[in-house]
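S.K.: the following block contains a protein sequence and its predicted model.
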Amino acid sequence: MSQTTAPGTVTAAAPAGRGMSRTLTLLLAAVTGAIAANVYYAQPLLGVIARSTDTSTGAAGAVVTVTQLGFALGLVFVLPLADIVTCRSLLTVLLLLDAAALAVVGLAAGLPVALVAFGVLGLANVAAQVLVAAAAQLADDAQRGRTVATVISGLLTGMLLARTVAGAVTELVGWRPLFLGAAALMILVNLVLRRALHVADALPVRRLGYGEVLRSTVRIYRRDAAVRVRSVYGALGFAAFSVFWSTAALRLSGAPFAYSPAVIGLFGLLGAAGAMAANLAGRVRRHTHPLPTAVALALIAVAYFVLLTAGDTLGGMIAGVLILDVGVQGLHVLNQRVVHDADAAVRNRVNSVYMTFYFAGGALGSAVASLVWAQAGWGGVCVTGLGVTALAFLLWARTSSRGRARP
């Protein structure tokens, strides 16, 4: 991908990429995690929501589907806007929409209204991805890898801790105050970011129409081999992640564990530890070299081998979760570093392509794992995870010989 700024780019007085303070980096990591958590609060609460809205658990399961659909639409149709709209303006709209949707969920009397709000919530939550790209642009070349890794670690920690927080808060005060509190938090986050990201007004924007932005996103995918390769890595990595986490509750609630939902939620803390450990991937200097990617894939394979051979013990499950999360999140950070090596003027469109593949892979992994669990149980799930990892290794073998895979 060319590093030359395209014609029509408009840059404010101060150029982007002059560097970020450690304080701002940690702030962006924290608020990105808080935003990302919004779409995961409901997942362990479907039974509670069903009873509260007088509907079946099967119908309440549509909450996850519409939220994911909304998020997918946001990745395709909203995230590219960040290349032609100032960062603070777009974030303000998305976070206020996020807060409104969360408030409607907390106040909804029936499931239909809640489903519409969850769809809007998913769409608006692409704000987290806007922040990742903004952090990459504000950082200078020397600190970009560590900055992106730190912010992504915050995002992943929010995703993983959301289930634990949702269970604890719901047990204390109920599920509706959880969502109303999250709405208030998004308003506070918006105020904080408007003050903290005043420097983002210097980020480059382009004089392009919305239709041209969407068309250029497709052209980026067609033109850049590194974007395509990293997008497939992302899809396979998140598929491997989802194969485990979509069936983990079923495994841990049955024999030989028989854990309660509250105890199962604590496993999210292990995932958060893995996400923080993935920060090491941000310190790898040669992130486009094949070796770091191979190490991340090897960790995923080892994790599923441990889960297959020792998954009937608590120690085996803990070790498997930690190794899996370090491998998956390490691969994701490496992918994002390659993606964010792109020209700043098109960075959000490149990220739109990558994240669309990423979450499509996760959705497919969850669907396949559910079918395999019903037919082959835990052993089948672990073999499926190993199969997904084998596909990623085939991709690695096919592309690593071509040298440094960078845009």
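M.R.: Yep, it's here.

S.K.: contacts and neighbour counts: CA atoms only from here.
M.R.: Fine.

S.K.: mind checking how far Leu334 is from Ala390?
M.R.: 19 Å (CA to CA, to the nearest Å).

S.K.: looking at the two, which has the bigger crowd around it?
M.R.: Per other CA atoms under 10 Å, whichever of Leu334 and Ala390 has more neighbours is Leu334, with 28 against 17.

S.K.: now do the contacts for that one.
M.R.: Residues near Leu334 by CA atoms under 8 Å, 6 or more residues apart in numbering: Ala281, Gly282, His287, Thr288, Pro292, Thr293.

S.K.: which SSE is it in?
M.R.: Element membership for Leu334, per DSSP states H and E: helix 314-339.

S.K.: quick check: buried residues in that helix?
M.R.: If you call a residue buried by 16 or more other CA atoms under 10 Å, then helix 314-339 has these buried ones: 316-339.

S.K.: with stretch 186-195 instead?
M.R.: Within stretch 186-195, the residues that qualify as buried are Met186, Ile187, Val189, Asn190, Leu193, Arg194, counting by 16+ other CA under 10 Å.

S.K.: quick one, longest helix in the protein?
M.R.: As assigned by DSSP state H, the longest helix anywhere in the chain is helix 347-400.

S.K.: against which helices or strands is that one packed?
M.R.: Contacts defined by 3 or more CA pairs under 8 Å, 6 or more residues apart in numbering; DSSP states H and E place helix 347-400 against helix 62-77, helix 127-138, helix 210-223, helix 225-245, helix 290-310, helix 314-339.

S.K.: tell me what angle the first one forms with helix 210-223.
M.R.: Pointing back at helix 62-77 there. What separates the directions of helix 62-77 and helix 210-223 is an angle of 90 degrees, with axes from the mean of the first three to the mean of the last three CA atoms, to 10 degrees.

S.K.: now helix 62-77, how far from the centre of its chain.
M.R.: The chain centroid and the centroid of helix 62-77 are separated by 13 Å under CA atoms, centre = their mean, to the nearest Å.

S.K.: how about the fifth one?
M.R.: The chain centre lies 20 Å from the centre of helix 290-310; the measure is CA atoms, centre = their mean.

S.K.: I'd like the helices and strands packed on helix 347-400 as a markdown table, with distance to Leu96 appended.
M.R.: Shown next, in a markdown table, are the helices and strands packed on helix 347-400 (distance: least, CA to CA, whole Å):
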| stretch | distance to Leu96 |
| --- | --- |
| helix 62-77 | 15 |
| helix 127-138 | 10 |
| helix 210-223 | 22 |
| helix 225-245 | 29 |
| helix 290-310 | 37 |
| helix 314-339 | 27 |
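
S.K.: then this one, side by side with the first:
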Amino acid sequence: MQTVDTKPQLNSTALWLMAILSGLVVANNYYNQPLLGLIANDFQVEEGTVSKISVLTQLGYACGLLFVVPLGDKVLRKRLILIDLLFVVGALLLMAFAQQLWLLYVASFFIGFTSIIPQIFVPMAAALSTADRKSSNIGLVMSGLLLGILLSRFLSGIIGEFWGWRSMFELAAGLMVMTWLLVWFYLPELKPNFMGSYVSLMKSVWHFAKTEPKLQLASFRGAMGFGAMSAVFTTLVFHLEGAPFYAGASVVGSFGLIGAVGALAAAFVGRLQQRFSVYQLIFGGILILLVSWGFIYFGQHSYAGLIIGIILIDLGLQSSHIMNQTDYFSIPTDATSRLNTVYMVSYFLGGSLGTYLAAVAWQYAGWEGVCLVGTTFSTLAFAAHILFGKNRVSSPGTA
């Protein structure tokens, strides 16, 4: 394997474009969550049946991360993004016009599989940043991504309640056409850093997964944390539909807007590195994540308790997520897309597992079961960090 050292200057225009477009694209994966109740009513099926839509979207995202994102090290990234966006539009239109449940499942998987562009932008920002700007630049791109996740729920809840759930996916397809144009006209072309076959590229992904302890621990923490948050957001719509709330999709979606408070605060966590170590910042983030479940459980019958819990769960998860990425991007290698692949595949597999287990828990044990799932995931992340966080040392990387 050979590498070609090409590092264009990361200017503010490119950085902000990546942040904004990350939010627009990643939102595709989360529009469905506040709409599950509406979809269930439309197709006359049970809540657990439509929960598979969220699971398949996350599994699709994990597969896209595994098989597409590594190509960011091998091919021209702008070309890769433009081609991928065409498939995103197709998947969204299939979702909007599907008349059978199995087609919704297929569309959901491919929406996830194709909406992986933000995970090309994040390692791009890391690779092109100086050491002193890496955390803040990652934080900015992540801010756009996180706002896309959280505001997508708010937007889809409003649009779904007033214009129907299909309208949201039609709008999303239009937004992706606009994104394609912005990428075409304004994103600079970045050359690959990997010279080799696709097979050797994928082998190197597996090599990093097997040999980098710092990456392994970050991947586990991220998977457990995202599994915890997925548990609450997937089932929140069902919880709020019942007593004492009897809320519609727009109210459920507004919790995404509430969570944006925590996510925005998390975007500044990189600035705390001057006073605290990465270990301490991740410790604090996971601890907040764990504490959030106390509010979500004990405040389950009040908006105040749920609002505080949602703010804390977003703050805790996103703080630890940003610092996880800062941690493994410090591994001495140019293979940033492949490092990000290992982490984000694990992250969304954890999210898929959290979504699935929460749906099962909701069916058999209600909100208490969901809280048990989320607390367990958070505890596992905390325990792993305490036991192994100070002892992870990366080996010299190879691209």
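M.R.: Perfect, I can see it now. Just so it is clear, the model here is predicted, and its values are computed rather than measured.

S.K.: can you calculate the TM-score here?
M.R.: For this chain pair, the superposition-based TM-score is 0.89 by TM-score structural alignment, normalised by the length of the second structure; 394 aligned residues with a CA RMSD of 2.5 Å.

S.K.: in the second structure, which residues correspond to the helix holding Leu334 of the first structure?
M.R.: Mapped onto the second structure using TM-score structural alignment, helix 314-339 of the first structure spans residues 303-328.

S.K.: check the gap between the closest residue to Gly316 of the first structure other than its chain neighbours and Ser260 of the first structure for me.
M.R.: Of all residues not flanking Gly316 of the first structure in the chain, Ala310 sits nearest, at 4.7 Å (CA to CA, 6 or more residues apart in numbering). To Ser260 of the first structure, Ala310 of the first structure is 21 Å away according to CA to CA.

S.K.: cool, Thr399 of the first structure as well?
M.R.: Separation of Thr399 of the first structure from Ser260 of the first structure (CA to CA): 45 Å.

S.K.: kindly report the same for Met186 of the first structure.
M.R.: Distance, Met186 of the first structure to Ser260 of the first structure, by CA to CA: 31 Å.

S.K.: isn't Leu178 of the first structure right up against Ala168?
M.R.: No - Leu178 of the first structure is beyond contact range of Ala168, at 9.7 Å (criterion: CA atoms under 8 Å).

S.K.: those two: who's more crowded?
M.R.: Per other CA under 10 Å, whichever of Leu178 of the first structure and Ala168 has more neighbours is Leu178, with 23 against 16.

S.K.: how close does the strand or helix carrying the more buried one sit to the second structure?
M.R.: Leu178 of the first structure belongs to helix 175-196 when assigned by DSSP H and E. Superposed on the second structure, helix 175-196 of the first structure shows a mean distance of 2.2 Å to its aligned residues (mean CA distance after the TM-score superposition for the first structure).

S.K.: packing partners for that helix?
M.R.: On a contact count with 3+ CA pairs under 8 Å, 6+ apart, helix 175-196 of the first structure meets helix 22-37, helix 87-107, helix 144-173.

S.K.: might you report the residue contacts of Leu331 of the first structure?
M.R.: Tyr233, Gly234, Gly237, Ala281, Thr293, Ala296, Leu297.

S.K.: quick one: map the fifth one onto the second structure.
M.R.: Alignment of Thr293 of the first structure against the second structure is given by TM-score structural alignment, with Ile282 as its counterpart.

S.K.: and what of Leu79 of the first structure?
M.R.: By TM-score structural alignment, Leu79 of the first structure lines up with Val69.

S.K.: tell me the contacts of that match?
M.R.: The contact partners of Val69 of the second structure, by CA under 8 Å, 6+ apart, come to Ile116, Ile117, Gln119, Ile120, Ser337, Arg338, Thr341.

S.K.: whichever residue in the first structure pairs up with the fourth one: what's it in contact with?
M.R.: Yep, that's Ile120 of the second structure we're talking about. The alignment partner of Ile120 of the second structure in the first structure, by TM-score structural alignment, is Val130. Counting by CA under 8 Å, 6+ apart, Val130 of the first structure touches Leu79, Ala82, Cys87, Leu91, Asn348.

S.K.: which residue packs closest to the last one, ignoring adjacent ones?
M.R.: When the adjacent residues along the chain are set aside, Asn348 of the first structure lies closest to Pro80, with 5.4 Å between them (CA to CA, 6+ apart).

S.K.: is it correct that that neighbour is in contact with Gly211?
M.R.: No - applying CA under 8 Å, one finds Pro80 of the first structure not in contact with Gly211, separated by 10.5 Å.

S.K.: so these two - more neighbours on which side?
M.R.: A direct count of neighbours by other CA under 10 Å for Pro80 of the first structure and Gly211 places Pro80 higher, at 25 against 10.

S.K.: what kind of secondary structure is that one in?
M.R.: Applying DSSP: H, G, I helix; E, B strand; the rest coil to Pro80 of the first structure yields a three-state assignment of helix.

S.K.: hmm, back to that, closest one of the contacts of Val130 of the first structure to Leu27 of the first structure?
M.R.: The closest of those to Leu27 of the first structure turns out to be Leu91 (CA to CA; 15.2 Å).

S.K.: excluding residues flanking it in the chain, which one is nearest the closest one?
M.R.: The spatially closest residue to Leu91 of the first structure, leaving aside those adjacent along the chain, is Ala127, at 6.0 Å (CA to CA, 6+ apart).

S.K.: residues in contact with that neighbour?
M.R.: Ile35, Leu91, Leu94, Leu95.

S.K.: map the last one onto the second structure.
M.R.: In the superposition onto the second structure, Leu95 of the first structure corresponds to Leu85 when matched by TM-score structural alignment.

S.K.: relative to helix 144-173, how tilted is the helix holding Leu178 of the first structure?
M.R.: Using the same axes, to 10 degrees: helix 175-196 of the first structure against helix 144-173 is 150 degrees.
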